[in-house]
Structure formats: structure tokens, C-alpha cells
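Colleague: my questions concern the predicted model and sequence given below.
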Amino acid sequence: MPPKKVVAEKKAMLGRPSNNLQVGVVGMPNVGKSSLFNILSRCDLGKVANFPYATIEPEEARVSVPDERFDWLVQQYKPKSEVPAFLTCVDIAGLTKGASTGAGLGNNFLANVRAVDGIFQVVRAFDDADVIHVEGDVNPIRDMEIIQQELQLKDAEWVQKKQDALKKSLRGATGTANLKDKAMKEELDTVTKVLELLESGKDVRKGTWSNKEIDVINDLMLLTAKPVTYLVNLSERDYIRKKNKWLPKIKAWIDEHAPGDILLPFSVSLEERLAMEFLDNPEGLKEELEKLGTASQMGKIMKTGYTMLSLIHYFTCGPDEVRAWTIRDGTLAPKAAGVIHTDFEKAFVCGDIMSFEDLKEYGSESAVKAAGKQAQKGKTFEMTDGLIAYWHCGK
């Protein structure tokens, strides 16, 4: 008999198993968090002010994720309704040193960070005497170290409590090697490993974990398990000339302390000016950016946040609606259909699937079908980004 085919175990993801994920805008006070949030959300929910703790309760907004494929589909189908992909952004109060022990708004801040799934960490690298810094001067390396340490300290506190509770439960075990005690021992081993990593000064997301360990970590909802993108806020001048004394140091710090995390320079002052001067004037905005020899980073920031959370989307298209449906990378077809309606997942039969690239190349759905480029896919089909799907469901 031929040997059995070995199926590789699919790597589990850190974080909530959901499509409705949120990214928190995080940082020290007065670094540009609320201003960035206002620009992204095109509103004034975030309270911009030149003093610490101007934002106390978190504000949230659904922000569209730019996609040229979606724009093309809207032009092609000219639907009555168009619904792009969205990502929920949350503006969170500024963190200060000692937050892990409750200093400032520390408890509020950390609870709000715990509630989101990913982090946009805004780092101030601009000088402005009119905008005070809670630590007295501008030093992004110090600021990043403070935030990392406070998150690690709070995680260590939570993990220590979990470890103590597991040890207590195991001491009260019957001594017989039952499955429950074995599972508890494995959980304790994972929790201890997490605590040792945190005490060595590393974030949980940078550890090497098995799928079983990831299941335990996800139940803990740890702050340093969340993915982070560093958004470095520059002056308009520095951003346009692509030069700032702090950027190489920030890059070196990330490479050492958070390897693999993304760094995106941007300028709140530039983005605010563009948003005010060229609202509802896309042609004027395009001309201004060409004159400056630069580009807005808002679209790139949203795309990066979406990808950071392992989100992708597929499209449904027709004269009534063109819509992007957000799912996690690696989602199987029935669950992808279920984001439209739970009944679609329960009664899933199959899906007619075509790629966006084929539709664009052939020009119409009928031409894609005639070329044999549309395929019928079943329950084990894994969705990829940018597919166009039509679901068939039973009763």
C-alpha cells in the first residue's frame, strides 16, 4: 500500500477568530493620534487638544480600505449601491509611564488596547514648541520603549495571575492522570513559557508557538500578542524631503525590539492641510501632491492595517450592488458565504468563483465563462484575496 499522504497542520493565528476586527490608534499623549483618527474617519470624533488625556473614552469609526479592483468593478457594473471593504479604527487615550500600575489613565488605556485586535502605534518625530510633550522633550525611542515596557508589564501581571491559578488548581488535583489534569498541566507549561518570554523583554507575538500554545495565548487576550504597525509622525517638510534625524534610529529600534513590524512615515500636518483644502476636490489634491512631489499615506495606512490583521476580501457584483466582503486569510468557502448570511454557511452547496484578473482581462462574466475561467468550488475550497463569488445554497 502507498504511504498515507501527510497533511501539514495549518498554522493557527494569534488573536480573535473573527472577520469583524478593530485596530486601535495608540501612542503617548500629543503625538498626533486623534488628528490621524479624524483624517482617517473624515470626522471630528477624536478630540484634538494640546494637553494630555484630551481623549478619555475611545472613539471608533468604520474606515473604508482603498482598493483599485473595487473601483474598477463599480465602473464596470454601475450598481445602485456600492459597499467597499471597511476596517474599524479606535482612537485610544494616550499612554504615559506607569500605565501598567494605573498611572494617568493607565487602566482605561490598557483595557481599551485589550479590546482591539491590532495596533497603529503613532510615534512623534516632529519638533513643535507649541505642542507639549508629556515627557518634556521629543524622543521617539524613549516613547516606544515606554509603551513596549508598559504593555509587557501588564501582560506579565495577567499571566502571573493565570499561572498562580493553574498551580493552585493542580495542587488540588486528585493525583490520577486524567485528561483534565493533563490539559491543565499543558496550559501551565504554555503560560510559564509566555511569562519567561515577557520577563526577557520580548513581545508575545515575537515568540515561536505551536497551535496548542496559540489556543492558550488567545484565551489570555494579551496586549503584546497583537500585531503592530509603527506610524512615524513627521513635520510636513521632513515628510516631503524624506529625511528626519530620528527615522534611522526608529528603524534600528524596531529591527532589534520588534523585528518584522512595519514602519510607515507620514505627516499629520500635511494630511490635515490636504483634507481641509481639497475636500471634495480630487483633481486639486492630485495637482497639489504632484507639485509637492509626494503622496498621501492615508490609503497605505488603511491597507497596511487590514493586511496586518490577516484580512482579505472577496466581491459580489451585479447591477444592484458591488460589495467587498471581509474575511480572514485562509477562510474556507462555506464560512466566506456565511459573512453574507449565516444560512448561507449552514446550507452551503458550492460557489461559482472567478478571479478579478480574469474578469478584467476578458471584460465580462459571460466572456470569463466562455473561456472556461469560472470554476465551481466546494466546501474545502480556501478563499484568496480578490475573488468574485456567487454562492449556491440548499434549503
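Modeller: Happy to help now that I have it. Numbering: from 1, shown residues only.
Colleague: only C-alpha atoms from now on, for both contacts and neighbour counts.
Modeller: Fine.
Colleague: the stretch 151-300 of the chain: helices as residue ranges?
Modeller: Under the criterion DSSP state H, counting those that start in this stretch, the stretch 151-300 of the chain contains helices at 179-199, 211-220, 236-241, 247-257, 268-277, 282-292, 298-308.
Colleague: who's in contact with the second one?
Modeller: By C-alpha atoms under 8 Å, 6 or more residues apart in numbering, the residues outside helix 211-220 that reach it are Lys11, Ala12, Met13, Leu14, Gly15, Arg16, Trp158, Val159, Glu187, Thr190, Val191.
Colleague: would TSV of those residues with distance to Gln149 and neighbour count be doable?
Modeller: Output for the contacts of helix 211-220, formatted as TSV (distance: C-alpha to C-alpha, whole Å; neighbours: other C-alpha atoms under 10 Å):
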residue	distance to Gln149	neighbour count
Lys11	28	10
Ala12	26	14
Met13	24	15
Leu14	20	24
Gly15	21	23
Arg16	23	14
Trp158	14	15
Val159	15	20
Glu187	25	20
Thr190	21	21
Val191	19	22
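Colleague: okay, pairing it with this:
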Amino acid sequence: MAPKKAEEAPKRVLLGRPGNNVKMGIVGLPNVGKSSMFNIMSKLSVAAENFPFCTIDPNVARVPVPDKRFKELCTMYKPSSEVPAMLTITDIAGLVKGAAEGAGLGNAFLSHIRAVDGIFHVCRAFEDKDVTHVEESVDPVRDLEIIHSELRKKDMEQCQTFITNNKNLYEKKVGGKEKQFEYETIQKALKVLSEDGKDIRAVEWEAKEIEILNTMQFLTAKPMIYLVNISKKAFIAKGNKWLPKIDEFVKARDCGDLVLPFSVTFEQECMDAELANGPKGKQEFMKTAGARTMIPKIIKSGYEALNLIHYFTAGKDEVRAWSIKVGTLAPKAAGIIHTDFEKGFISADVMQFDTLVELKTEAAVKAAGKLQMKGRQYEVQDGDIMHFKFNN
């Protein structure tokens, strides 16, 4: 009697678009430091004037994801080409109260948020009489609620439109069980948003429900990281009166979101020191200030919020990090390099990064029996060093 096939693990379904071509958007009220933050992260020069709606068209940049493993592989192989993992970021113009009803340039900006996959939510927790505030006073918790309210309103509007357009079909049971389930899932989403007052991502959804929600690209389904812009003095002192209140607000939302305090002023001075005197200038500035830049942590946190990891290919010609979603199987990971690799996938030779560092060379890893051959069901792990075998 032939042995039974091992049961495949249930497919992991995540909120958000599939694939690795995903990006983070920088969102917040006007004049909270969004464009300045984008400028520093990308080292691009975009407008950052002191008035609302300075940024009208989204600005996009790709920034390298900090990874010591990548640097170590480059040192080891000394390749002709070095290609790190990249995070795509988009600077989106400031939202204002009433954006969901079209206030300011609201509808256009909300569509820009829909086009990204995760949100860096920048809020202002510093006083500066020279930088106007669209709400005329500094209160980051109020500002956070304004943004959340606008995102939730837009999602409710989308649910209501879907329900109105499909009500007759649902009542007549047109489309079978799948269409019925789709309609009921959107009804459930509307209840979560309106009656429960929660974001889509705050709820545990079934895999089938997530597949439906992902077709809607809800704004409140997107992962969010809160970037709290404080003064240089408060950043160095590691204290600000608003931070405990912001933490309390974020925890109450029950989404498990990250809060990262930073200072645009500090980061700008840190970057200026590097531009003037190179990496040593930057290190000296941070040492003198007694604080370190938050940019690497912010970029890495955004990358992780998008459920991205990366594997490496390494050789004398090139060391490269290839971004994939958590849970990606070996053939699909191979297809990131070239579609032919996925179509003709045979197997993957996999080295663990720590093993290669310990044994120094690929030959030594192989001789020690630690080069692993993986098949089609192998779930690629962050930091794997891979070589694919495929049929042409």
C-alpha cells in the first residue's frame, strides 16, 4: 500500500497585497515633519515649506534596508556589484479634518494612501512658534484621532457603496455561496468600523475573509508605525510629555502598532554632519550629542511591517538581497530572480548565514555537510543564502 502524502500546511493568508512590490507611505497632518522626514530618509530634495498642501503629488524613493549580514557578505565575497534590500517610501501630502468628505485635497490624498501598503504615521509633539499648526495648537493625540477618523470614514464609505450595489443580488442569492459570503464579510467589516469603532486590522479574520478584504484595499487594514516628531532637546533627553499619552492611545487601539520617537531637527543635523565630514563626522556628532539616529530603525521597522524578509545570492560577481513576503515557498522566491527559475524549479541549495560566517567558505560548509538541499515546499527564511537549480 502506497504511503499517504503528507498533508500540506494550510496556506498562510496575510492582510494586504501579495508579492514583494509593496511600499510604505508617510502620512500625517500638514506641517508635522513628513516631507522633512522623507528628505532625510531618501536624501532627496523635495519641497518642505511651512504651509499646508506643499506636497501635492506623492514623492517616491527607494532606500536601502540596513542589514549587517549583507555588509558582511560583501566583505567576504568582494563582489563587483552590491545590491541591498530596498524599501519604497512615498511622501503623501497632509490630511486635514474632513478629508473623507473632500476637505483640503482630501480625496486625492486618500487615494494616494490606498496605493501604499503600510503607513508611517507622523505626528507632531514639539512646540515651535515659527512652524504653524493646522489645528492652531500642539496636541498629538487629537491629531492622531483626526487621521484615524478620516481613514475609518473612507473605509465605511467603501463598505456602504459595496453593500448598496450588491444588496439585490445578495437577497436574490445570485452568485452562489461565495458571493453570499463576500457580502456578509463586507457587512461584518462595516460593523467593525462603525459600531465597534475599530480598524480592520484590529480584528482576527478567517483566511477566507482576509482574501475578500484584500480585494477592497481598506485603509485601516494597512499596518501602521507611529513616528513621533519631538524636539532635539527632548530626543537627546529621551523624554517628552506627550509620549505616555500617545502610547496609551496606540495601545487602546489594540493593533499592536509600534511607536518610535524621533527628532527631525536631530536627524537633519546628523545628516548635515555626514555630508560635511563623511561617516566619521556623523559618528562624532552622535557621540557628542549622546544619541543615535533613528533612521535605520525606522526603515527596518517599515520593512518588517510589510511582512518582508530577504534571502541572499552571493558570489564574486554580485551579492544581492532579494525581498520576499514571509511564508514564501522556494519556487516563488526563485521567481523573484527570473520567472524561468520558478517555472523550471528543481531544488534550492541553502546555507545558513551563521554557518557560512563560522566556516568561512562555501566549500567548508559543503564539506561539513551543512549545505541543505530544499524542495518545492521549503519556506524561505530570512537571511538564507540560496542557489537555485532549474530546468531551462
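Modeller: That came in fine, so what should we check first? Remember, it's a predicted structure, so these values are computed and weren't measured experimentally.
Colleague: can you calculate the TM-score here?
Modeller: TM-score for the superposed pair, counting by TM-score structural alignment, normalised by the length of structure 2: 0.97. Supporting figures: 389 aligned residues with a C-alpha RMSD of 1.5 Å.
Colleague: export the helices of the stretch 151-300 of structure 1 to a markdown table and tack on distance to Pro227 of structure 1?
Modeller: Shown next, in a markdown table, are these (distance: least, C-alpha to C-alpha, whole Å):
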| stretch | distance to Pro227 of structure 1 |
| --- | --- |
| helix 179-199 | 16 |
| helix 211-220 | 13 |
| helix 236-241 | 25 |
| helix 247-257 | 13 |
| helix 268-277 | 22 |
| helix 282-292 | 31 |
| helix 298-308 | 7 |
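Colleague: any idea which of those helices is most buried?
Modeller: Most buried of those by mean neighbour count (mean count of other C-alpha atoms under 10 Å) is helix 298-308; its value is a mean of 19.
Colleague: just tell me the aligned range of the helix or strand following it in structure 2.
Modeller: Sequence order places strand 311-316 as the next helix or strand after helix 298-308 of structure 1, per DSSP states H and E. Using TM-score structural alignment, strand 311-316 of structure 1 lines up with residues 308-313 of structure 2.
Colleague: list of residues touching the matching stretch?
Modeller: Here stretch 308-313 of structure 2 has contacts from 20, 70, 85, 303, 319-326, 380-387, using C-alpha under 8 Å, 6+ apart.
Colleague: can we see that at 6 Å?
Modeller: Contact with stretch 308-313 of structure 2 is made by 319-326, 382-386, as judged by C-alpha atoms under 6 Å, 6 or more residues apart in numbering.
Colleague: next: stretch 147-161 of structure 2.
Modeller: Ala100, Leu190, Phe218, Leu219.
Colleague: so can I have a markdown table of the residues you listed showing distance to Asp257 of structure 2?
Modeller: Listed next are those as a markdown table, based on distance: C-alpha to C-alpha, whole Å:
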| residue | distance to Asp257 of structure 2 |
| --- | --- |
| Ala100 | 23 |
| Leu190 | 22 |
| Phe218 | 17 |
| Leu219 | 15 |
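Colleague: those in strands, which ones?
Modeller: If you go by DSSP state E, these have nothing in strands.
Colleague: can you give me the neighbour number for the alignment partner in structure 1 of Ala363 of structure 2?
Modeller: Alignment note: Ala363 of structure 2 maps to Ser366 in structure 1; criterion TM-score structural alignment. The burial count assigned to Ser366 of structure 1 is 12, neighbours taken as other C-alpha atoms under 10 Å.
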